[in-house]
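Enquirer: got a structure for you, letters missing:
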């Protein structure tokens, strides 16, 4: 996930720090790989992989996985994680809006909360379709306008305009209407308003993890005075307290994170 202007991303985004957030968001990747019904030996592309959650989940299912991202540091963490798990990934520093792959290469194209941040949604949607085989499927999970992730960005943007609002891309990719518009006449779209459960030590600790490790939150706090920084912490605690959905068997707090999960099937001529 991205949010800050490019010149500031290198300063506040750090892949190793971000992994502390990504670890908690892995249930979305598992849900999407389940929805894609991945089969062993299938050729799978993970778009905007970040530190590799979805790519590694697909590799664990014995797929042949290629993963792309525009952040080399994120790809480095994904590679290290793959080595730690003894999994094979092909990693490429490619832009989702212009992928130098031949057409009809992949059986499944997946993206877990990443592709929605592409600056040109139409170009990105066209590329996903181009590289997906006519008999394949595209499976995306996106944070919708009412998701806690989108609301978090709005909280940060209100305090620090250097953190971008993501309402537009959340409406484009995170609603059924937006997805139907993106793929109109080119694919069928089966979109479901859904959710994943994310386990965190506590709401308070989750807010601390975000403020210390999530690039946009770090940026907003760095650009704020002490009282405003304290307000950011409190706003995030309040936001995620509203998402609490009981306690996990591990004893961790369980957060309900709304998202749109969609299967896109290319139309054959």
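Expert: Yes, it's here. Keep in mind that what you see is a predicted model, and the values were worked out from it rather than measured. Numbering: from 1, shown residues only.

Enquirer: all contacts plus neighbour counts: C-alpha atoms, from now on.
Expert: OK.

Enquirer: so residue 151 touches residue 157, yeah?
Expert: No - using C-alpha atoms under 8 Å, residue 151 is not in contact with residue 157, being 9.7 Å away.

Enquirer: Run through the strands of this structure in chain order.
Expert: 43-47, 64-68, 89-92, 106-112, 132-142, 187-200, 244-247, 253-266 (DSSP state E).

Enquirer: Present the ones you listed as TSV; the columns should include mean neighbour count and distance to residue 53.
Expert: Conversion of those to TSV gives the following (neighbours: other C-alpha atoms under 10 Å; distance: least, C-alpha to C-alpha, whole Å):
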stretch	mean neighbour count	distance to residue 53
strand 43-47	27	9
strand 64-68	24	10
strand 89-92	17	12
strand 106-112	27	8
strand 132-142	24	13
strand 187-200	18	14
strand 244-247	15	23
strand 253-266	23	16
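
Enquirer: quick one: which of the ones you listed is nearest residue 78?
Expert: Minimum separation from residue 78 across the strands of the chain (C-alpha to C-alpha) falls at strand 89-92, 8.3 Å.

Enquirer: what packs against that closest one?
Expert: Judged by 3 or more C-alpha pairs under 8 Å, 6 or more residues apart in numbering; DSSP states H and E, strand 89-92 is in contact with helix 53-60, strand 64-68, helix 72-84.

Enquirer: next, the one to line up against it:
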């Protein structure tokens, strides 16, 4: 049985992992996902919007570009700093606040929309995180999520990592957030409607080696995994990722375009 202390310890390790490297190098390439989610949620000028586990602020920027009053949150302060840099560069407005997705420091019924792109899915306690998203929503508010599916390219990357570094025992996989059954289990009781759409994001790099170089240097979980492995296992992981990338590459030789499925989820709260 997983105890609260176990979950707190896992959260601390996750926070360290996401703070390592520089997620913003990868995160900015995903901006189109935030734009699509903002449109799917039909955001309106002056709406109060919360971005949860915002990373470097893709959904934050998307909402701010549509005139929303945005509060951007993450438990890694350095990522919020990156988001703030982007907001200032575009002369937009947003508030940035360090916050735990499982214990949001906001009153009930505070927001017209709550967004998370590839963020809240990594919380250790799925039910608690989902309940927090619902709690801070006003009646009729929208919860908009983008979650990698288990079979997606990124889902397979995490499976590859799991072959070398065992995932925590007794903790639900983040990829469950990319399944309709789990989403309905988490939200159906509080939802007037749930719309789930399969989307695809294309990772575009020079080659498999280029992708691995970028993710090994900057993407926290991959960065930490390679750092923790002895040389022989690190080489084996690199080989596994190279094979996966080349299998999924839909570009001509000399370039890399790898699609990764995700679910775009729009929940209207009761």
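Expert: Done, it's in. Please read these numbers as outputs of a predicted model, since none were measured by experiment.

Enquirer: still on that earlier bit, what's the closest of the helices and strands packed on strand 89-92 of structure 1 to residue 247 of structure 1?
Expert: Of all those, helix 53-60 sits nearest to residue 247 of structure 1, with 23.6 Å by C-alpha to C-alpha.

Enquirer: what's the matching range in structure 2 for the closest one?
Expert: Aligned using TM-score structural alignment, helix 53-60 of structure 1 spans residues 58-65 in structure 2.

Enquirer: just stretch 123-141 of structure 1 next, same as before
Expert: Residue span in structure 2 matched to stretch 123-141 of structure 1, by TM-score structural alignment: 128-146.

Enquirer: what do you get for stretch 205-214 of structure 1?
Expert: By TM-score structural alignment, stretch 205-214 of structure 1 lines up with residues 210-219 in structure 2.

Enquirer: ok, and what's touching the matching stretch?
Expert: 18, 20-26, 205, 222-223, 226, 238, 241-242 (C-alpha atoms under 8 Å, 6 or more residues apart in numbering).

Enquirer: Give me the subset of the residues you listed lying in helices.
Expert: The helices, defined by DSSP state H, take in 18, 23, 24, 25, 26, 222, 223, 226, 238, 241, 242 from the contacts of stretch 210-219 of structure 2.

Enquirer: For PyMOL, write the select line for the buried members of the residues you listed.
Expert: In PyMOL, this line selects whichever of those come out buried by 16 or more other C-alpha atoms under 10 Å:
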select buried, resi 18+23+24+26+222+223+226+238+241+242
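
Enquirer: Turn the ones in helices among the contacts of stretch 210-219 of structure 2 into TSV, columns for distance to residue 95 of structure 2.
Expert: Formatted as TSV, these follow (distance: C-alpha to C-alpha, whole Å):
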residue	distance to residue 95 of structure 2
18	21
23	20
24	18
25	22
26	23
222	29
223	29
226	34
238	39
241	38
242	40
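
Enquirer: ok, the ones in helices among the contacts of stretch 210-219 of structure 2 vs residue 134 of structure 2, which is closest?
Expert: Each of those was checked against residue 134 of structure 2 using C-alpha to C-alpha; the closest is residue 18, at 24.8 Å.

Enquirer: My guess is that closest one contacts residue 220. True?
Expert: Yes - the criterion here is C-alpha under 8 Å, and residue 18 of structure 2 meets it with residue 220 at 4.5 Å.

Enquirer: before we move on, the earlier item: closest to residue 75 of structure 1 out of the strands of structure 1?
Expert: In terms of C-alpha to C-alpha, the element of the strands of structure 1 nearest to residue 75 of structure 1 is strand 89-92, at 6.8 Å.

Enquirer: can you pull the contacts of the spatially most central residue of structure 1?
Expert: Centroid-nearest residue in structure 1: residue 113, 2.1 Å away (criterion: C-alpha atoms, centre = their mean). Neighbour list for residue 113 of structure 1: 1, 140, 141, 142, 143 [criterion: C-alpha under 8 Å, 6+ apart].
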